[in-house]
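> Here you go, sequence then predicted model.
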Amino acid sequence: MEKIGVFIIVIIGLTFGSCQSEKSTSNSESKYFTDSIYSNHLREYRKHNIYMPKGFSKDKKYPIIFATDGNNITENNFYKRTLDSLIDNKAITPLLLIESFSNPKIADSSYTDENRDKFYLDYRYFEYVENEYHRNPELSARFKNHLNYFHDELIPTVEDELNQNPSKNDRYFFGVSNGAGFGMSLFNKKPNTIGTYLCFSIFGGRIQSKIWYENVEYPSLYLEYGSEEPLFLKEDADYLRSKFKELGLHVFINEYTGGHDYSIWNQKFIEIIVELFGNKKHSKH
């Protein structure tokens, strides 16, 4: 994979535009706003952020990244600043980014740690980590319902609103930590929808317990994890490397120097999207 080093640092520094929390009426600049849809699977409204590149037109088709862990938009947001700079400098082709929010409310307070101190689990945990045996039926079903929301409601609704009808190969997924664990479950259970997954520091993905089938066209995978993270991340990566080789699948696995760190994940995100969406390479995609 190409190393872009100082080039990326320079072009990211070129753009420090403010972000938007409302939809802009101008087409001369990128748009970054929060929207929501009602989920029948989750029986609640769910928010998501949408990034649209400068000059976006519903008459054009764009690659789309669907991501977990959307957050409230802040000034100088990393994703808007980064995508604006890379696109403006023609380092990548224009694309759409959809960031799905999780539910941050506390869902369960019945757990205790080794010191018998109570700790709290929010809905995000149950949405991202498959746990079919929880004593609360609603929480037990939360993972499945959230996966169905993401796959059956969020993706088609946003694509329809933006007049996009991408092929599998023009859909991408990005997630970190438990969000990456959810991504690997989506990867395994719904292999025909998204063509490429970027999953960093996978927590809660139950990697080695998943069933993999021959003659299934699984997506491509870019997996990153840190040298200072728990050993099971390396064990899971080694397992996936072996399993994907056995199945003849494309996988890129890298161990970076460091830990569970957003600053590293951000840099890896830049490196990989330049690899994937660099104008010359994407034209051959």
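Sure, I can see it.

> When you work out contacts or count neighbours from here on, use the C-alpha atoms and nothing else.
Fine.

> all strands for the chain, in order.
31-39, 44-52, 64-67, 96-100, 106-112, 118-122, 171-176, 196-200, 220-226, 251-256 (DSSP state E).

> Adding mean neighbour count and distance to residue 9 as columns, could you present those in JSON lines?
Formatted as JSON lines, the strands of the chain follow (neighbours: other CA atoms under 10 Å; distance: least, CA to CA, whole Å):
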{"stretch": "strand 31-39", "mean neighbour count": "18", "distance to residue 9": "22"}
{"stretch": "strand 44-52", "mean neighbour count": "19", "distance to residue 9": "21"}
{"stretch": "strand 64-67", "mean neighbour count": "22", "distance to residue 9": "22"}
{"stretch": "strand 96-100", "mean neighbour count": "22", "distance to residue 9": "21"}
{"stretch": "strand 106-112", "mean neighbour count": "12", "distance to residue 9": "38"}
{"stretch": "strand 118-122", "mean neighbour count": "13", "distance to residue 9": "36"}
{"stretch": "strand 171-176", "mean neighbour count": "23", "distance to residue 9": "21"}
{"stretch": "strand 196-200", "mean neighbour count": "26", "distance to residue 9": "21"}
{"stretch": "strand 220-226", "mean neighbour count": "22", "distance to residue 9": "20"}
{"stretch": "strand 251-256", "mean neighbour count": "16", "distance to residue 9": "18"}
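
> Distance to residue 133 added to those strands, as TSV?
Converted to TSV, these look like this (distance: least, CA to CA, whole Å):
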stretch	distance to residue 133
strand 31-39	24
strand 44-52	23
strand 64-67	27
strand 96-100	26
strand 106-112	14
strand 118-122	15
strand 171-176	24
strand 196-200	26
strand 220-226	28
strand 251-256	31
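
> could you pull out the helices for the stretch 151-285 of the chain?
155-161, 178-189, 231-247, 262-277, 279-282 (DSSP state H, counting those that start in this stretch).

> which of the ones you listed is buried the deepest?
helix 178-189 (a mean of 23; mean count of other CA atoms under 10 Å).

> Give me the helices and strands touching it, please.
helix 123-128, strand 171-176, strand 196-200 (3 or more CA pairs under 8 Å, 6 or more residues apart in numbering; DSSP states H and E).

> Apply 10 Å and report the result again.
Contact analysis of helix 178-189 by 3 or more CA pairs under 10 Å, 6 or more residues apart in numbering; DSSP states H and E lists strand 64-67, helix 123-128, helix 142-148, strand 171-176, strand 196-200, strand 220-226 as its packing neighbours.

> Next up, a structure to set beside the first:
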Amino acid sequence: MKRIFILPTTAILFILCVTSCVSIEKAIEKPNSESKIVIDTIFSTYLNEHRIISTYLPKGYTNENTYPVIYATDGQIIIDSYAKSLDSIIATKVIPEFILVGVYSNETIVPNSEFEYRNFEYIKDWADENDTLLNSRFSNHFKFFSEEAINLIEKKYSVAKSKNGRHFYGTSNGAGFGVTLGSENPDLFSNYLCFSMAGGNYGNLKWTESNFPYYYLSYGSEEPFPLIIAIKEFDEFLTQKKFKHSLNIYNGGHDRKLWKKEFLKILPEIIK
């Protein structure tokens, strides 16, 4: 599903050029006087390209503590717009301190196509079966996200390194990616916040009665009908299999502001 993004392509390219020269910072030893957003770049050997990762560190961050962490798809539209709200609910003790990591997607338009590389990275088996390069995008991004991006964060910051302290957040195609990711690698994250899921694949389910993750599903009453049908089918699948999950329907459509509202509402159930 095509999405509208806040940052223009020129801005993203500028950020990439600037941050690609930034080396990994030294470990933070003293608590932050203010929250901060750190931008890193990583060269993915799987994707054979640089990727940007933005990390929200709470005001009291220190290496002496280990923080729960949420890894989000489409980091370019997550971190900056969420920071002030996270500052507020952490300061008022609604939730404890935690770290939010936004992994950027590739919004470049595929040559001779109306779609972005992002679509092929998030949706499994979406490319023409004869297009080897595009077909490999999903599996390569899958490994980049679940291995390279997480390894970078775990080496640089004092974050949880086990399933219980790691969580996933995605919207639209990014949420669909989360459904596929959790189905095929159930020991990576304990909770998946998947809003307005588009393109999820759970045909290769590798869950057992003891290791399945918890899915928080949410969508708007005014979403496109095919998307609603797909989410309801996933909800029914989880219900039939007796996998615990939740489904919420909010008033509205495919809207970033509403996704943010849902995210902040669910956070106290995730970060305790």
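Thanks, I have the structure now. Everything numeric here is computed off the predicted structure, so don't read it as measured data.

> Superposed, what's their TM-score?
Here the TM-score for the pair of chains, by TM-score structural alignment, normalised by the length of the second structure, is 0.83; 246 aligned residues with a CA RMSD of 2.4 Å.

> if we can go back for a sec, for residue 243 of the first structure, find the nearest of the helices and strands packed on helix 178-189 of the first structure.
Among those, the nearest to residue 243 of the first structure by CA to CA is strand 220-226 (12.3 Å).

> whereabouts in the second structure does that closest one align?
Under TM-score structural alignment, strand 220-226 of the first structure corresponds to residues 214-220 of the second structure.

> now stretch 44-64 of the first structure
The aligned range for stretch 44-64 of the first structure in the second structure is 49-69, by TM-score structural alignment.

> most centrally placed residue in the second structure?
Centroid-nearest residue in the second structure, with CA atoms, centre = their mean: residue 72, separated by 2.1 Å.

> Residue 201 of the first structure -> the second structure?
Per TM-score structural alignment, residue 201 of the first structure is aligned with residue 196.

> list the contacts for that match?
Residue 196 of the second structure makes contacts with 170-176, 217-220, 223-224, 227-228, 230-231, 249, 253-255, 259, as judged by CA atoms under 10 Å, 6 or more residues apart in numbering.

> quick revisit: surely the residue nearest to the centre of the second structure and residue 56 touch.
No. If you go by CA atoms under 10 Å, residue 72 of the second structure and residue 56 don't touch, sitting 11.2 Å apart.

> where do the contact lists of the two overlap?
78, 79, 100, 101, 102.

> Save those as TSV, and put in distance to residue 159 of the second structure too.
Putting these into TSV (distance: CA to CA, whole Å) gives the following:
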residue	distance to residue 159 of the second structure
78	19
79	17
100	10
101	11
102	14
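
> For residue 100 of the first structure, which residues are in contact?
34-36, 46-50, 66-71, 150, 154-155.

> 8 Å instead, please
Counting by CA atoms under 8 Å, 6 or more residues apart in numbering, residue 100 of the first structure touches 46, 47, 48, 49, 66, 67, 68, 69, 70.

> do the same with residue 263 of the second structure
Per CA under 8 Å, 6+ apart, neighbours of residue 263 of the second structure: residue 193.

> And it? What does it align with in the first structure?
Per TM-score structural alignment, residue 263 of the second structure is aligned with residue 269.

> Save the helices and strands packed on helix 178-189 of the first structure as a markdown table, and put in distance to residue 7 of the first structure too.
Formatted as a markdown table, those follow (distance: least, CA to CA, whole Å):
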| stretch | distance to residue 7 of the first structure |
| --- | --- |
| strand 64-67 | 23 |
| helix 123-128 | 35 |
| helix 142-148 | 37 |
| strand 171-176 | 23 |
| strand 196-200 | 22 |
| strand 220-226 | 21 |
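
> Report how many residues lie close to residue 90 of the first structure.
With neighbours defined by other CA atoms under 10 Å, the count for residue 90 of the first structure comes to 13.

> Now it. Nearest residue, chain neighbours left out?
residue 279 (7.1 Å; CA to CA, 6 or more residues apart in numbering).

> Same check on residue 101 of the first structure?
Nearest one to residue 101 of the first structure, counting by CA to CA, 6+ apart, is residue 70 at 4.3 Å.

> who's in contact with that neighbour?
Contacts of residue 70 of the first structure by CA under 8 Å, 6+ apart are 48, 49, 99, 100, 101, 102.

> Can you tell me how far the equivalent of the third one over in the second structure is from residue 82 of the second structure?
To tie it back to what came earlier, the one meant is residue 99 of the first structure. Counting by TM-score structural alignment, residue 99 of the first structure lines up with residue 102 in the second structure. Per CA to CA, to the nearest Å, residue 102 of the second structure is found 11 Å from residue 82 of the second structure.

> Same check on residue 48 of the second structure?
From residue 48 of the second structure across to residue 82 of the second structure, the span is 30 Å (CA to CA).

> more neighbours, the two?
Set side by side, residue 48 of the second structure and residue 82 show more neighbours around residue 82, with 16 against 9, by other CA under 10 Å.

> Alignment lookup: the more buried one to the first structure.
Under the alignment (TM-score structural alignment), residue 82 of the second structure pairs with residue 79 in the first structure.

> Look up how far residue 238 of the first structure lies from its match.
When CA to CA is the yardstick, residue 79 of the first structure and residue 238 of the first structure sit 30 Å from each other.

> just residue 52 of the first structure next, same as before
Residue 52 of the first structure is 37 Å from residue 238 of the first structure, by CA to CA.

> and the aligned residue in the second structure for residue 249 of the first structure, how many neighbours?
Residue correspondence to the second structure (TM-score structural alignment): residue 249 of the first structure is matched to residue 243. Other residues near residue 243 of the second structure number 17, with proximity taken as other CA under 10 Å.

> tell me the contacts of residue 243 of the second structure?
212, 214.

> redo that, cut-off 10 Å
Contacts for residue 243 of the second structure (CA under 10 Å, 6+ apart) come out as 207, 208, 209, 212, 213, 214, 215, 235, 237.

> Excluding chain neighbours, what is closest to residue 78 of the second structure?
With CA to CA, 6+ apart as the criterion, residue 78 of the second structure has its nearest non-adjacent residue at 6.5 Å, and that residue is residue 102.

> looking at it, that neighbour is touching residue 57, isn't it?
No. Applying CA under 10 Å, one finds residue 102 of the second structure not in contact with residue 57, separated by 11.7 Å.

> Mean distance of the match of strand 220-226 of the first structure to its aligned residues in the first structure, please.
Stretch 214-220 of the second structure, aligned to the first structure and superposed, deviates on average by 0.6 Å (mean CA distance after the TM-score superposition for the first structure).
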